[in-house]
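no FASTA, just this:
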């Protein structure tokens, strides 16, 4: 039995468990030997005595090195040290990350482990296994009302709402997910709400309100399924909207407004700059109504596809009698559905704000650069010159 002092408390307790911090912000680990590293990996979720699990850890280590070199360190004079790029055993990283006093290899080991930890969460996100079918079910809700005629989009149902354009986000790639997670305190893939998203662009602020009203009237969006903490209104002045609504004449029709009256009304409804707190990675010029909606996804039970495959194979061999004997159709019907709520992001913008998002400070490329800078500072703690050693 190891005789060890229990106090003072280690940072895993004070910073993470008691303080609510993120484990990737720890400046090191407390692993003193290869045996301890092996046990750490086992309880993390990987038995390094099983070849397939060993190979998986090695692959994630290699991908972490590639991400550091190709993304995090891009534009700097820094490179991952040769010793860390040519490891024979990834468990050495855990021991080096625990060295005291802190060495440069130890700091780089921490950087690699931060990325590896994030990659494990990306790669073990169960939703990604079913993403094509999830995307189909989410977008079907919108597609049944979206119409494009002669290059012009509109929402068509009980009434029509014209659109400037429609864009879909059909999945974040692995690099985008890594960048997003590396600057999120939670640092788990389940908290990325924009793996799937849709952007609807209207003519003006009034058009934005009409789009949202259409989606609610046709139950494409359910107010019961909106995640409150994820709603951001960077466009509409709610006080101005309430005042206009109260003063609205009886039998008001939007389509009775002249072009000048509509422009004036949209200007009145526009949120004034600085009125709302924004995402720290978004430009002050970014303007949108953005929220997260959840859709109940229904997938067949895991055994159903296998049973269907067996049924088709037997039928192709002319052995339908075995299909009936094994009661395969009945077994398929008896498989319980796999159901869960999946969150997707909805953005509604007006056309001038949409155009500004294509270039300048509000552009997506600038947004990603700000994310990259934040991820670099977090991953390379103690390595960048501006970070204290």
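Noted; the coordinates are in hand. A quick note: this is a predicted structure, and the numbers were derived from the prediction, not measured.

can we go C-alpha only for contacts and neighbour counts from here?
Fine.

what about the strands in the stretch 151-300 of the chain?
For the stretch 151-300 of the chain, the strands defined by DSSP state E, counting those that start in this stretch occupy 152-156, 160-163, 165-169, 197-202, 232-233, 289-299.

next up, a second structure to put side by side with the first:
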């Protein structure tokens, strides 16, 4: 039976449709890139992605991403770099690649003599390359030192030390802290691993590149820290990302119902402050049945903390604008030379004097007892990172694992 020519116009790639409109990630599709692409289609794909396959600088940068992806896979996902990795070796066909277009031809089955396994390996490397590109092309990373300074300074302003003790204080109220920590920048490898296991898989969706952690003496003090941060406008509730707020430390609903009774009791019995605080702490200690809120699937259920993500409006003053304004002033005073006239005729509308944008940062608060439990055993950060790496590995290697019937 001869197929009518017009049918080619109505053929759907159901895998791609599921990615575009079905909420599925390209990393989880059957084919990371459409199979059987021709060389011209590969070039068009790269251009659509935003890359120029004919630009030597772009080609060199892409090849650098390819080499980093190869090294990353060996270090984190294979036994040669990670004892818990897969007992596999990258095939020689990938080491022979000298241009990224060859990698795409291998992944799409266009390279002569391509084995299915080699094709799957090429897709794995492309998935990691895609993630690295998103990390590198996050425009906001240019302003990272300014971002850190403006966010952390809001907190440091209220961190004081009295003798050997640390406090969160505005001069009138003092909340004793066991520790205050800042996360200045998430390591590049950690960012890549986190993106590889996230459905969104884009750098803009990471909310914990900058963060602070408070360790308090008690759970009630943890709540007081939240209250203090809001009252002093260190965090603005309206800029909180609701889906990122998690509280596994204090059952607020239960405490809220009992708190007013404690207040009334303190008024009725003229309680001293220490007895009032003891009463609160008793209620919190008995406060069981915390709801198991939605949380990162890699976070242990034993992890106890208050955690939320806020956004800060960052203000960046462009130093170039000031310097160029001085050059323009000198050109105006000269006025006669061709260079001065050219400078005066330059359009300044595209040079921003100030750049303003919101940037997310994470706040974690835990009492000392919970913090110790969080950093031991299943709840420890090391276990969390291991679980994250395993998840990313299974996701990136999913098709190859299935193809080879591997037990993971």
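Sure, I can see it. Keep in mind the model is a prediction, meaning the values are calculated, not measured.

ok, back up a step: could you export the strands of the stretch 151-300 of the first structure to CSV, including columns for distance to residue 389 of the first structure and mean neighbour count?
Output for these, formatted as CSV (distance: least, C-alpha to C-alpha, whole Å; neighbours: other C-alpha atoms under 10 Å):
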stretch, distance to residue 389 of the first structure, mean neighbour count
strand 152-156, 55, 18
strand 160-163, 53, 18
strand 165-169, 40, 15
strand 197-202, 41, 22
strand 232-233, 38, 18
strand 289-299, 40, 19
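
Of those, which is nearest residue 81 of the first structure?
strand 165-169 (36.7 Å; C-alpha to C-alpha).

mean shift between the closest one and the second structure?
Compared with the second structure after fitting, strand 165-169 of the first structure deviates on average by 0.8 Å (mean C-alpha distance after the TM-score superposition for the first structure).

equivalent range in the second structure for that strand?
Counting by TM-score structural alignment, strand 165-169 of the first structure pairs with residues 179-183 of the second structure.

got it, and stretch 199-218 of the first structure?
So stretch 199-218 of the first structure is aligned with residues 213-232, judged by TM-score structural alignment.

Distance from that stretch to the middle of the chain?
25 Å (C-alpha atoms, centre = their mean, to the nearest Å).

can you check stretch 133-148 of the first structure too?
For stretch 133-148 of the first structure, the distance to the chain centre is 20 Å (C-alpha atoms, centre = their mean).

So what touches it?
153-157, 170, 196, 220, 295, 297, 299, 342, 344 (C-alpha atoms under 8 Å, 6 or more residues apart in numbering).

Stretch 388-403 of the second structure now?
Contacts of stretch 388-403 of the second structure (C-alpha under 8 Å, 6+ apart): 27-28, 30, 76-77, 85, 117, 120-121, 124, 127-128, 193-194, 196-197, 298, 407-408.

any idea how far the closest residue to residue 283 of the first structure other than its chain neighbours is from residue 235 of the first structure?
Spatial nearest neighbour of residue 283 of the first structure, excluding adjacent residues (C-alpha to C-alpha, 6 or more residues apart in numbering): residue 362 at 4.8 Å. Here the criterion is C-alpha to C-alpha, to the nearest Å. By it, residue 362 of the first structure lies 14 Å from residue 235 of the first structure.

if you count what's nearby, which of the two comes out ahead?
residue 235 (24 against 21; other C-alpha atoms under 10 Å).

and the more buried one, what pairs with it in the second structure?
Checking TM-score structural alignment: residue 235 of the first structure goes with residue 249.

Tell me the spacing between its match and residue 289 of the second structure.
For residue 249 of the second structure, the distance to residue 289 of the second structure - C-alpha to C-alpha - is 11 Å.

tally of neighbours for residue 330 of the second structure?
14.

name the helices or strands packed onto the helix or strand containing it?
Element membership for residue 330 of the second structure (DSSP states H and E) is helix 319-334. Counting contacts by 3 or more C-alpha pairs under 8 Å, 6 or more residues apart in numbering; DSSP states H and E, helix 319-334 of the second structure is packed against helix 338-345.

Read off where stretch 294-308 of the second structure ends up in the first structure.
By TM-score structural alignment, stretch 294-308 of the second structure lines up with residues 277-291 in the first structure.

which residues touch that stretch?
226-227, 230-236, 273-274, 345-350, 353-354, 356-357, 361-362, 367, 370-371.

what do you get for stretch 85-102 of the first structure?
Counting by C-alpha under 8 Å, 6+ apart, 28-34, 37-38, 41, 57-58, 61-62, 65, 105-110, 112-113 sit against stretch 85-102 of the first structure.

Recalculate using a threshold of 10 Å.
27-38, 40-41, 48, 54, 57-62, 64-66, 79, 84, 103-113, 382, 389 (C-alpha atoms under 10 Å, 6 or more residues apart in numbering).

Sort out which of the residues you listed are buried, if you could.
Those of the contacts of stretch 85-102 of the first structure that meet the buried threshold are 27-31, 37-38, 40-41, 48, 57-58, 60-62, 64-65, 84, 105-113, 382, by 16 or more other C-alpha atoms under 10 Å.

Out of those residues, which sit inside helices?
37-38, 40-41, 57-58, 60-62, 64-65, 84, 105-113 (DSSP state H).

Quick one: map the residue nearest to residue 283 of the first structure onto the second structure.
Match for residue 362 of the first structure (TM-score structural alignment): residue 379.

tell me the contacts of that match?
Counting by C-alpha under 10 Å, 6+ apart, residue 379 of the second structure touches 298, 299, 300, 301, 302, 303, 304, 371, 372, 373.

Now do the same contact list for the most centrally placed residue in the second structure.
Central residue of the second structure (C-alpha atoms, centre = their mean): residue 206, 2.1 Å from the mean position. Applying C-alpha under 10 Å, 6+ apart to residue 206 of the second structure gives the contacts 186, 191, 194, 195, 198, 200, 360, 361.
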